[in-house]
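Chemist: have a look at this prediction, sequence included:
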Amino acid sequence: MADFKFEITEHIAQLSENKSGWTKELTKVSWNDRPASYDLRTWSEDYDKMGKGITLTDDEVRQLRDALNNLDL
C-alpha cells in the first residue's frame, strides 16, 4: 500500500466511542498536503490508526445538513 500523509486540522464532533476506545468523529483532514476537507471515520485513541470513512466537500456537507434537517426523528 502506498504511503500517504494526513493532518487533522479541526475536530468538529465526536459521535461515539466503542469499547476499545476508537471514536467515530467528524473532522477536517488534509490528505497529502491538499486543502482540508470534511471527514467522517473511526480513529484510534492516539489518532495513529483509522478505519474506513468518507470525505466530503463543503457542498456535500451542506446537502447532507439539509437532508438531516428534513428527517423526522
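Modeler: All right, it came through fine.

Chemist: for the rest of this, base every contact and every neighbour count on C-alpha atoms.
Modeler: Noted.

Chemist: can you name every helix or strand that the longest strand seen in the chain contacts?
Modeler: Taking DSSP state E as the criterion, the chain has its longest strand at strand 6-17. With contacts defined as 3 or more Cα pairs under 8 Å, 6 or more residues apart in numbering; DSSP states H and E, the packing partners of strand 6-17 are strand 23-31.

Chemist: give me the contacts around the strand it packs on.
Modeler: With Cα atoms under 8 Å, 6 or more residues apart in numbering as the test, strand 23-31 has contacts from 4-17, 36-45.

Chemist: second structure follows, compare the two:
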Amino acid sequence: MAEIKFEIKDTVGTISQSPKGWNKELNLISWNGKEPKYDLRDWAPDHEKMGKGVTLNVEELRALRELLNGLEL
C-alpha cells in the first residue's frame, strides 16, 4: 500500500479529546502534495497516527456551516 503523505498547513481547532489523548481536530491539510482541504478527524497526540476522517473543500465547508447554523440545539 502506498504511503500517504500529508502536511498540516493550519490547525483550525480541536473539537474534543478522548480519554487516550487523541484529539478530534479540524485542520487545513495538503494530502500527497495536492491543494489543501479542510479535514476533520481524530489524531494521536504526536500527529503520527490518525483515524478515519472527512475532507472538505471550501464550498463544502461553507455548505456544512449553513446546515449547522440551521440546527436548533
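Modeler: Thanks, I have the structure now. The model shown is predicted, which means the values in this text are computed figures rather than measured ones.

Chemist: now the TM-score, please.
Modeler: The TM-score (TM-score structural alignment, normalised by the length of structure 1) is 0.97; 73 aligned residues with a Cα RMSD of 0.6 Å.

Chemist: mean offset of the longest strand of structure 1 relative to structure 2 (after superposition)
Modeler: Comparing strand 6-17 of structure 1 with its match in structure 2 after superposition yields a mean distance of 0.4 Å (mean Cα distance after the TM-score superposition for structure 1).

Chemist: could you give the angle of that strand to strand 23-31?
Modeler: Using axes from the mean of the first three to the mean of the last three Cα atoms, to 10 degrees, the direction of strand 6-17 of structure 1 lies 160 degrees away from that of strand 23-31.

Chemist: so strand 6-17 of structure 1 corresponds to what in structure 2?
Modeler: Mapped onto structure 2 using TM-score structural alignment, strand 6-17 of structure 1 covers residues 6-17.

Chemist: and the matching stretch, how far out from the chain's middle?
Modeler: Distance of stretch 6-17 of structure 2 from the chain centroid (Cα atoms, centre = their mean, to the nearest Å) equals 6 Å.
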